[in-house]
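Novice: here are the coordinates; sequence isn't available:
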């Protein structure tokens, strides 16, 4: 699981850079100001959580079920949250908004919140046993 966290952290981080550049340059003329802000939010959250994936991959052994759940919540949460925002923005900009993606974004956000709660619990437990 540690390796998976590091791999997804690296992939999500690299993609955040690519998508950020793509949004800032290629999509700037196609997107409205609101769409551009939403797209940027997806990129920011993806990068923040890519870094958290890397930190958790280094810090935790992933032997406890709470650590494993935290990892899967991070991996799936980033995908559902950020990638649904990208899909909504792109489909809307091209006049064919994929409405099914709308409810997926908050589900991804909920998984990210759960991951942060589990991260905090695991970090406190880790600190108490140092």
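Specialist: In hand now; what should we look at? This structure is a prediction, so every number in the text was calculated from the model and none was measured. Residues are numbered from 1 along each chain as shown.
Novice: contacts, neighbours, all on C-alpha from now
Specialist: OK.
Novice: If you count contacts, what does the helix or strand where residue 42 lies end up packed against?
Specialist: With elements taken from DSSP states H and E, the one containing residue 42 is helix 33-59. With contacts defined as 3 or more C-alpha pairs under 8 Å, 6 or more residues apart in numbering; DSSP states H and E, helix 33-59 has these neighbours: helix 2-25, helix 65-93.
Novice: take the one below as the second:
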């Protein structure tokens, strides 16, 4: 799972840069300041968790365990649910979107982020299921 998390982390960071540029340049004159702020919060949390995904992918080279993998999937779910719902809320007035269903989605994404960080922390207490280190190196 390390390569998919590295690839997805890179993709999420790339999209955060593109969405951030769109939000600060394209949305500024199209929606109100509160909507731009909402969009920027989505970008910020996407960026934080893109770096978290990259960290998970790198850690999986040395420390493979199920909680670390769960953390990666929870970070992805959080990006989609939390940041994605904020993006839709921010642009809803442009496209006359019905956002009533998004109210409960944003907090679920936030809970996914929190659960991902909890799994990340707990993974540091687990023994490796499989180590990618060379034989003879010390366990950490």
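Specialist: Received the coordinates, thanks. No experiment lies behind these values; they were computed from the predicted model shown.
Novice: sorry, back to before: deepest of the helices and strands packed on helix 33-59 of structure 1, which one?
Specialist: Most buried of the helices and strands packed on helix 33-59 of structure 1 by mean neighbour count (mean count of other C-alpha atoms under 10 Å) is helix 65-93; its value is a mean of 21.
Novice: Give me the mean distance between that helix and structure 2.
Specialist: Its aligned residues in structure 2 lie a mean 1.2 Å from helix 65-93 of structure 1 after superposition (mean C-alpha distance after the TM-score superposition for structure 1).
Novice: following that helix, which helix or strand comes up?
Specialist: The helix or strand immediately downstream of helix 65-93 of structure 1 is helix 104-128, counting by DSSP H and E.
Novice: what residues does that following helix touch?
Specialist: Helix 104-128 of structure 1 has contacts (C-alpha atoms under 8 Å, 6 or more residues apart in numbering) with 56, 66-67, 69-71, 73-74, 76-82, 84-85.
Novice: which residues does the residue nearest in space to the middle of structure 1 contact?
Specialist: Centroid-nearest residue in structure 1, with C-alpha atoms, centre = their mean: residue 78, separated by 2.4 Å. Neighbouring residues of residue 78 of structure 1 by C-alpha under 8 Å, 6+ apart: 45, 46, 49, 108, 109, 112.
Novice: Kindly recompute the last result at 6 Å.
Specialist: Counting by C-alpha atoms under 6 Å, 6 or more residues apart in numbering, residue 78 of structure 1 makes contact with residue 46.
Novice: Quick check: it vs residue 101 of structure 1, distance?
Specialist: Taking C-alpha to C-alpha, to the nearest Å as the measure, residue 78 of structure 1 falls 14 Å from residue 101 of structure 1.
Novice: Same question for residue 90 of structure 1.
Specialist: 11 Å.
Novice: Kindly report the same for residue 127 of structure 1.
Specialist: Computed as C-alpha to C-alpha, the residue 127 of structure 1 to residue 101 of structure 1 distance reads 39 Å.
Novice: of those two, who's got more company?
Specialist: With neighbours defined as other C-alpha atoms under 10 Å, residue 127 of structure 1 and residue 101 compare such that residue 101 has more, 17 against 9.
Novice: Identify the spatial nearest neighbour of the counterpart of the more buried one in structure 2, chain neighbours not counted.
Specialist: With TM-score structural alignment as the criterion, residue 101 of structure 1 lines up with residue 102 in structure 2. Closest residue to residue 102 of structure 2 apart from its sequence neighbours, by C-alpha to C-alpha, 6 or more residues apart in numbering: residue 85 at 6.0 Å.
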